[in-house]
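Asks: Here is my input, please return the structure:
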Amino acid sequence: MKRGIDLIISFLLLAILWPLFLVLAVWIKLDSSGPVFFRQERMGKDGRPFKIYKFRTMYINAPQLATASFENPEKYITKVGKWLRKSSLDELPQLINVFKGEMSIIGPRPLILKEKKVLSLRHVNGAEAVLPGITGLAQVRGRDLVTDEQKAAYDGEYAANLTLAEDVRICYKTFFDVICSRGIHEGKKK
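Replies: Just a heads-up that it's a prediction; the model follows:
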């Protein structure tokens, strides 16, 4: 049932939002050189890597690391990228990953493969048994303001208690968190 809902929602949102995708693509290209989309290998369900899609928010010379690992991430973020990150619009292309079945709308955030500590904690608590999501329990409980241990614990809690009602609650809370820019540090977004 969850996969069916993800498929319908991602298809409808991609169909509705394609003009916004086009506007953002042009804006990104006008702001800096490089591709419109950022693609990066992330850890998926059952420890299988996949390529995630996001709108590019950094200059093409930025290191391939989690942004939180940078000493001075602001110097790599484009002008448009700063706004895309603050508004979370950089995440919209992940709807393609949802449509392809690599992600879900709700689930643990997909981590880069170098984030061994959190990946290990997730493995122990069973969080990798579900598809990663565009948003999840850890995001609505603090996003960038929670520790790695807390993130992994929330991800495990989500995987162990998967319900449609919880997904609806997380969607609702995510919407208002994004509108109010709660729980995010612009330079630390991954």
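
Asks: contacts and neighbour counts: CA atoms only from here.
Replies: OK.

Asks: How far does stretch 93-107 stretch from one end to the other?
Replies: Its first and final residues considered, stretch 93-107 spans 16 Å by C-alpha to C-alpha, to the nearest Å.

Asks: again but with stretch 108-127, I slipped
Replies: End-to-end distance of stretch 108-127: 7 Å, with C-alpha to C-alpha as the criterion.

Asks: next up, for comparison:
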Amino acid sequence: MLLRKWDELPEFMKNNEVKEYYNILNKKRFSLILKRFFDIIASLILLIILSPVFLTVSIWIKLDSKGPVFYRQERITQYGKVFRIFKFRTMVINADEIGSLITTQNDSRITKVGEKIRKSRIDEIPQILNILFGEMSFVGTRPEVKKYVGKYTNEMLATLLLPAGVTSLASIYFKDEDIIISKYITIDNSVDDVYIRKVLPEKMKYNLKYIKELGIGKDLMLCIKTIL
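Replies: Presented below is the predicted three-dimensional model:
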């Protein structure tokens, strides 16, 4: 969670656009310490409280379809580090190999149970483990797959100064991302094209704004907004 010295950042992140956001975060080092402290305490408490949910959903998934309980896809977090995200599995086995990395409305790969837990966002709960391990934070830019991070502009790379997050203002406004993407899909536009050209830039506006306004109070407000 602690901010590295500028010289210690990965070379691909060292540009003038990232430097602007780095300088902002450099003045908020105490807030970053509080943010990590909050993540550790809150994730431990939630793991205990939500243990019955973990057990119930796990059994539900196993009874519904073949495959593991958790979906472990590689994502990118702070400083471009690769990690494996924890999510309850909502799709058929090998879904990534038989379709896009982005899900669309009425995606045939989604299981019956998966459809229900996706609507309530219960599938995101296991990411509490990623938070505890320091790979994610409660609030921050949603972790992308390497393919989409490769499409980031110089300014978008500034979001990698912080750990990826479970929720954000962008996550709230784009909670029905699959429906939004479906509206733009045509014969000439694939799911990936629509996401990279239409959705990603809009989401990043909110993510970059968050860096400028970062604070523990802001995080608490976003967590409450997410629950509501």
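
Asks: Just want the most central residue of structure 1.
Replies: I134 (4.5 Å; C-alpha atoms, centre = their mean).

Asks: Map G47 of structure 1 onto structure 2.
Replies: Here G47 of structure 1 is matched to G80 in structure 2, going by TM-score structural alignment.

Asks: and the closest residue to that match other than its chain neighbours, how far is that from E135 of structure 2?
Replies: Nearest residue to G80 of structure 2, sequence neighbours excluded (C-alpha to C-alpha, 6 or more residues apart in numbering): L160, at 6.3 Å. Per C-alpha to C-alpha, L160 of structure 2 is found 12 Å from E135 of structure 2.

Asks: Give me the common contacts of those two.
Replies: In terms of C-alpha atoms under 8 Å, 6 or more residues apart in numbering, L160 of structure 2 and E135 are both contacted by the residues 77-78.

Asks: show me where structure 2 has strands.
Replies: 70-71, 74-76, 82-84, 87-88, 136-139, 164-167 (DSSP state E).

Asks: The last one packs against which elements?
Replies: Contact analysis of strand 164-167 of structure 2 by 3 or more C-alpha pairs under 8 Å, 6 or more residues apart in numbering; DSSP states H and E lists strand 136-139, helix 216-227 as its packing neighbours.

Asks: Out of those, which gets nearest to I45 of structure 2?
Replies: Nearest to I45 of structure 2, of all these, is strand 136-139, at 13.2 Å by C-alpha to C-alpha.

Asks: Pretty sure Q73 of structure 2 sits against I85.
Replies: Yes: the pair Q73 of structure 2 / I85 is scored as a contact, 5.7 Å apart, by C-alpha atoms under 8 Å.

Asks: okay, these two: which has more neighbours?
Replies: Using other C-alpha atoms under 10 Å, the more surrounded residue of Q73 of structure 2 and I85 is I85, with 23 against 13.

Asks: Show the contacting residues for that one.
Replies: By C-alpha under 8 Å, 6+ apart, I85 of structure 2 lies in contact with 71-75, 127, 130.

Asks: residues in contact with I93 of structure 2?
Replies: Here I93 of structure 2 is in contact with 66-67 (C-alpha under 8 Å, 6+ apart).

Asks: any idea how far I110 of structure 2 is from it?
Replies: Distance, I93 of structure 2 to I110 of structure 2, by C-alpha to C-alpha: 10 Å.

Asks: Kindly report the same for K81 of structure 2.
Replies: As for K81 of structure 2, its distance to I110 of structure 2 is 28 Å (criterion: C-alpha to C-alpha).

Asks: For N72 of structure 1, see how far away A159 of structure 1 is.
Replies: 34 Å.

Asks: actually D6 of structure 1, not the one I typed
Replies: Noted for D6 of structure 1: a distance of 36 Å to N72 of structure 1, by C-alpha to C-alpha.

Asks: more neighbours, those two?
Replies: D6 (20 against 12).

Asks: E115 of structure 2: what's it in contact with?
Replies: T90.

Asks: Quick check: the aligned residue for it in structure 1?
Replies: If you follow E115 of structure 2 across to structure 1 using TM-score structural alignment, you land on K82.

Asks: Check V57 of structure 2 too.
Replies: Applying TM-score structural alignment, one finds that V57 of structure 2 aligns to L24 in structure 1.

Asks: Quick check: closest non-adjacent residue to V145 of structure 2.
Replies: Closest residue in space to V145 of structure 2, ignoring its immediate chain neighbours: R75 at 4.5 Å, by C-alpha to C-alpha, 6+ apart.

Asks: count of neighbours near the one you found?
Replies: Neighbour count for R75 of structure 2, taken as other C-alpha under 10 Å: 20.

Asks: got it, and I45 of structure 2?
Replies: I45 of structure 2 - counted by other C-alpha under 10 Å - has 10 other residues nearby.

Asks: Could you find the counterpart of it in structure 1?
Replies: In structure 1, I45 of structure 2 lands on L12 (TM-score structural alignment).
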